[in-house]
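no sequence for this one, just the structure:
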């Protein structure tokens, strides 16, 4: 019951703790600036890199304190300072690892399909075969798996006191130690956030494109202020639900006896 019970706890925490919206909105605004063009985009990228660690430390601490039965009494401002260096280092390390994996996986797909074929697909003059689509899908699945291996580095820093490097290994241990739970969490989290993300991505970021070429053109075009505002609102909603769910799920797994030891065999999650 860990997967769905954690989501129910998430809804309780979100509805009874309005201050969480302020944290989520800040994330959304930084992401919106990062999606802009020119100097604004540069400023947004800097804010995301150096502002997120402080926000995560404070945000996660407030979420944890709002959980039913929680005895957390750490102040948000204290958490923002205490975990900043480790969260910054861990985010950089995980980003580098994921980028390297993405380059290797992406390079393999490009090498298999061929640069000219991919260029033709992006230009709308060709389409991928079923085999090529399968190869691209397998590559995407492999990259997504790697991303999920490190996705709990931030909770490992805030709740387990891990350093930058230690948080990555702790995240991997947590995923394998609670594998069935994590699979269920991934499904629920993806569905919950996609309800907002996918329509906004298609209608706003891709301008309702129905072809690959149209999507590429829309993605490369400068984004108007109204669209940036819509992205900020959507990001606020998904951040509020997604990050609260991550904290509730992680705490539920580490507080429970079967999942408290990352090396122990995990029990099955059920719906």
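Yep, it's here. Predicted model, so just to flag it, every value in this text is computed and none were measured.

Going by C-alpha atoms from here, please, whenever you check contacts or count neighbours.
Will do.

how would you label residue 128: helix, strand or coil?
coil (DSSP: H, G, I helix; E, B strand; the rest coil).

got a list of what residue 85 touches?
Each residue near residue 85 by CA atoms under 8 Å, 6 or more residues apart in numbering is listed here: 53, 164.

What separation do you get for it and residue 216?
The spacing between residue 85 and residue 216, counted by CA to CA, to the nearest Å, is 37 Å.

go on, residue 56?
According to CA to CA, residue 56 stands 32 Å off from residue 216.

Counting neighbours, go ahead and name the busier of these two.
residue 56 (24 against 15; other CA atoms under 10 Å).

where's that one relative to residue 234, distance?
18 Å.

the helices in the stretch 151-271 of the chain, which residues?
Here the stretch 151-271 of the chain has its helices, by DSSP state H, counting those that start in this stretch, at 153-160, 164-177, 179-200, 212-220, 225-255, 257-260.

so how far does stretch 32-41 reach from one end to the other?
Termini of stretch 32-41 sit 9 Å apart (CA to CA).

Comparison target, given below:
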């Protein structure tokens, strides 16, 4: 029960390690600024590129050190500096891979549906057929699968000391070497974060839109300060739980030292 036990351990770490909230809040604020438009969005994008690698190094190191039985004693500030270059490079590489794959998948779907028809759907003058919706669904699942293949590059850098290029290949090896567990992890992580992300996306980012045209219009409109704050809070919660869970799950699958297994951790946490 690695998937469930890791999640239980993550929740316990979150409640016992308040400093993680501060890091998660920084993630949330940057993510909210990045989703805004105009100069605010530009600042958010710059912070996303330059500051997040340092935050990842610090957050993962603190979360790893908070695990029961962990022998990690690296300071967060030291970790932020030590892993910055590798995390920065790996983020660029992973982003490039995902963009290329998204272009191929998206281009294939667009070619199947047709540009004019797709544009008509966005304008509200046409609607997708069930077959076309199915094609979009298959494309979305395929893209998500590719994203998950590379999603553990950051844990590979911080927890395994991999370089930028080595972290991507390590993520691929980890996913296919623990495929059954990774599928379970993906289901749990997606379900947990969606509880917060989906309502915020629909009610705040998309302004409760019920049509494609309304969603596109709302997404392109400037985001007021109140909405940015709500997005920041939601992102803080999902980051706090999601990234801590990611560290615990990765360690549970790779670390064979005493106390690193979630089931053993439960014994140490018990009263």
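It's in. Please read all numbers here as calculations on a predicted model, not as lab measurements.

Could you quantify their similarity as a TM-score?
The TM-score (TM-score structural alignment, normalised by the length of structure 1) is 0.93; 258 aligned residues with a CA RMSD of 1.1 Å.

picking that back up, looking at the helices of the stretch 151-271 of structure 1, which is buried most?
Neighbour counts (mean count of other CA atoms under 10 Å) averaged over each of these peak at helix 153-160, with a mean of 23.

mean deviation of it from structure 2?
Its aligned residues in structure 2 lie a mean 0.4 Å from helix 153-160 of structure 1 after superposition (mean CA distance after the TM-score superposition for structure 1).

any residues touching that helix, and which ones?
With contacts defined as CA under 8 Å, 6+ apart, helix 153-160 of structure 1 is touched by 56-57, 60-61, 79, 83, 86-87, 90-91, 162-164, 167-168, 170-171, 247, 250.

hang on, the earlier thing: got CSV for the helices of the stretch 151-271 of structure 1, with distance to residue 51 of structure 1 too?
Shown next, in CSV, are those (distance: least, CA to CA, whole Å):
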stretch, distance to residue 51 of structure 1
helix 153-160, 14
helix 164-177, 16
helix 179-200, 23
helix 212-220, 26
helix 225-255, 15
helix 257-260, 31
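
Let me see the contact set for residue 135 of structure 1.
With CA under 8 Å, 6+ apart, residue 135 of structure 1 has these contacts: residue 109.

what separates it from residue 120 of structure 1, distance-wise?
To residue 120 of structure 1, residue 135 of structure 1 is 17 Å away according to CA to CA.

quick one: which of the helices of the stretch 151-271 of structure 1 is nearest residue 16 of structure 1?
helix 225-255 (12.4 Å; CA to CA).

and that closest one, how far from structure 2 on average?
For helix 225-255 of structure 1, the mean deviation from structure 2 after alignment is 0.4 Å (mean CA distance after the TM-score superposition for structure 1).

Output the contacting helices and strands for that helix.
In terms of contacts (3 or more CA pairs under 8 Å, 6 or more residues apart in numbering; DSSP states H and E), helix 225-255 of structure 1 is packed against helix 2-16, helix 19-34, helix 38-66, helix 179-200, helix 257-260.

nearest to residue 105 of structure 1, of those?
Evaluated over these, closeness to residue 105 of structure 1 peaks at helix 179-200, with 21.4 Å, by CA to CA.

re earlier: so which of the helices of the stretch 151-271 of structure 1 comes closest to residue 27 of structure 1?
Per CA to CA, nearest to residue 27 of structure 1 of the helices of the stretch 151-271 of structure 1: helix 225-255, 6.7 Å.

Determine the angle, from 0 to 180 degrees, between the closest one and helix 164-177.
For helix 225-255 of structure 1 against helix 164-177, the angle by axes from the mean of the first three to the mean of the last three CA atoms, to 10 degrees is 70 degrees.
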